[in-house]
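J.: Got a sequence here, can you build the structure:
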Amino acid sequence: MSNSIDDLFCEFVRTRSPALLRTAFLLTGDRHLAEDLVQDALARTHRGRHRLDDPGHFEAYTRTAMYHQHVSWWRRRKVTESLPGELADVVQPGSDHARRSDLKLALHQVLDQLTRRQRAVLVLRFFEDRSEAEAADLLHCSVGTIKSQTSKALARIREMAPDLLSAVMEEA
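T.: Got it, this is the predicted structure:
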């Protein structure tokens, strides 16, 4: 006996919410905004669940809804975010765990200082491992925009924290 579409959707929410929250946090840089983003995307997926021809499409539909909602937010709010103080030193003496923690903190601080669009492009390209064309399709922009936003974001990271990118690559 097969599960109902509602049972399948509930199972999807239960099993995939942590991964969706991680992506949303990378997009927003804020735990509460990430939770709002995932909740909104899941609500949209729930409303459209009967139109999806395969319950396996829940994830793609939800992630697309997240990216679209995030784009909508950055178009509405043109607020420049800034953090007071200096960035933490990436390479500090101590254990590997301490070094990793410092690296994560430094990375989050730098990502917080990027524009929403730059942050979304980096998440899609490097965290989600999407191609330029896929990222452009998801964000409803041109491949050229993806390329220029990636270039600007990486240049800004190099300017704010010159040692960060090499430290991240060493960890990978």
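
J.: alpha carbons only for contacts and neighbour counts from here, please
T.: OK.

J.: H68: which element?
T.: Take DSSP states H and E as the rule and H68 turns out to sit in helix 58-76.

J.: Need the contact partners of that helix.
T.: Contacts with helix 58-76, where a contact means C-alpha atoms under 8 Å, 6 or more residues apart in numbering, come from 9, 12, 16, 20, 24, 27-28, 37-38, 40-42, 44-45, 49, 52, 116-117, 120, 138-139.

J.: For PyMOL, write the select line for the buried members of those residues.
T.: To isolate the buried ones among the contacts of helix 58-76 in PyMOL, judged by 16 or more other C-alpha atoms under 10 Å, type:
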select buried, resi 9+12+20+24+27+28+37+38+40+41+42+45+49+116+117+120+138+139
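
J.: Sort out for me which of the contacts of helix 58-76 are in strands.
T.: Residues of those located in strands (DSSP state E): none.

J.: what about L122, helix or strand, and which?
T.: Assessed by DSSP H and E, L122 sits inside helix 116-122.

J.: Remind me what that helix packs against, helices and strands.
T.: If you count contacts as 3 or more C-alpha pairs under 8 Å, 6 or more residues apart in numbering; DSSP states H and E, helix 116-122 packs onto helix 5-28, helix 58-76, helix 143-160.

J.: Select, out of the ones you listed, the one closest to D129.
T.: Closest approach to D129 among those is made by helix 5-28 (11.9 Å; C-alpha to C-alpha).

J.: So which bits of the closest one are buried?
T.: 8-9, 12-13, 17, 20-21, 23-28.

J.: to compare against the first, here's another:
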Amino acid sequence: MTFEEYVLARGPGLLRLARLLVDDVHRADDLVQDTLVRVYPRWARIVRTDQPDLYVRRILVNVNASWWRRRSSREMPAVLDADAWPGADDHGPPTADRLALWERVRALPHRQRAVIALRYYEDLDDDRISQILGCSRATVRTHAMRALAAMRVDLRDLEELHR
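T.: Coordinates of the predicted model:
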């Protein structure tokens, strides 16, 4: 598989994962571009491993983490575009629930957010997630457990406010 074929086939999936990891649509585009720039020179070696998705996702997650570590990356956009939100064009009650849930995901720490995105949006198992994040399966399960617990607490607080 050539690099171009890979990008055509997996580019939309990488962009979706990047949008789940960062709050800004434009920053997600930049994240995917940065990842592909790092991957391209090593593509011949990567494709020989028979697991290019694993390697590219790992680079994507690591590039995102290193972006957050830089001091200058702390600026936040004043207004998010409507297309930054999943299902933003739908205005029914299910959308309100999705937006509330999405707010909870956005509030999670970096590693917990990555685990939730890889597990529930990318539908990966703990083994694959641990390979992508470079940690043990137990760490993946711990991050998932803590993330879900934090989101449950936040949602309970939100329900109490609406009563």
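
J.: if I pick the residue nearest to the spatial centre of structure 2, what's in contact with it?
T.: By C-alpha atoms, centre = their mean, structure 2 has its centre lying nearest to L21, at 3.0 Å. Counting by C-alpha under 8 Å, 6+ apart, L21 of structure 2 touches 28, 61, 64, 106, 110, 113-114, 117.

J.: Next, the mean deviation of the helix holding L122 of structure 1 compared to structure 2.
T.: Compared with structure 2 after the fit, helix 116-122 of structure 1 shows a mean deviation of 0.8 Å (mean C-alpha distance after the TM-score superposition for structure 1).

J.: For that helix, which outside residues touch it?
T.: 26-28, 67, 70-71, 74, 111, 135, 146, 149-150, 152-153.

J.: ok, now with 6 Å
T.: 27, 74, 149, 153 (C-alpha atoms under 6 Å, 6 or more residues apart in numbering).

J.: Filter those down to just the buried residues.
T.: With burial judged by 16+ other C-alpha under 10 Å, the buried subset of the contacts of helix 116-122 of structure 1 is 27, 149, 153.

J.: Let me have those residues in a markdown table, adding distance to S101 of structure 1 as columns.
T.: Listed next are those as a markdown table, based on distance: C-alpha to C-alpha, whole Å:
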| residue | distance to S101 of structure 1 |
| --- | --- |
| L27 | 20 |
| Q149 | 27 |
| A153 | 22 |
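
J.: sorry, back to before: tell me which two of the contacts of helix 116-122 of structure 1 sit farthest apart.
T.: W74 and A153 (15.6 Å).

J.: aligned partner of R141 of structure 2 in structure 1?
T.: Using TM-score structural alignment, the equivalent of R141 of structure 2 in structure 1 is K147.

J.: Next, find the distance separating the closest residue to its match other than its chain neighbours from R14 of structure 1.
T.: For K147 of structure 1, ignoring the flanking residues on the chain, the nearest one in space by C-alpha to C-alpha, 6 or more residues apart in numbering is E132 at 7.2 Å. Remark: distance between E132 of structure 1 and R14 of structure 1 (C-alpha to C-alpha, to the nearest Å) = 31 Å.

J.: and what of A60 of structure 1?
T.: Distance from A60 of structure 1 to R14 of structure 1, by C-alpha to C-alpha: 16 Å.

J.: can you check P162 of structure 1 too?
T.: 40 Å.

J.: Tabulate the contacts of helix 116-122 of structure 1 (CSV), appending distance to F127 of structure 1.
T.: Compiled in CSV, those are given as follows (distance: C-alpha to C-alpha, whole Å):
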residue, distance to F127 of structure 1
L27, 10
W74, 20
Q149, 15
A153, 14
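
J.: What's the match for the residue nearest to K147 of structure 1 in structure 2?
T.: Per TM-score structural alignment, E132 of structure 1 is aligned with D126.

J.: burial count for R74 of structure 2?
T.: By other C-alpha atoms under 10 Å, the residues close to R74 of structure 2 number 10.

J.: which of the contacts of L21 of structure 2 does structure 1 keep?
T.: Retained in structure 1: 28, 64, 110, 113-114, 117, out of the contacts of L21 of structure 2 (criterion both residues aligned by TM-score structural alignment, their matches' C-alpha atoms under 8 Å).

J.: I'm done for today, thanks for sticking with me.
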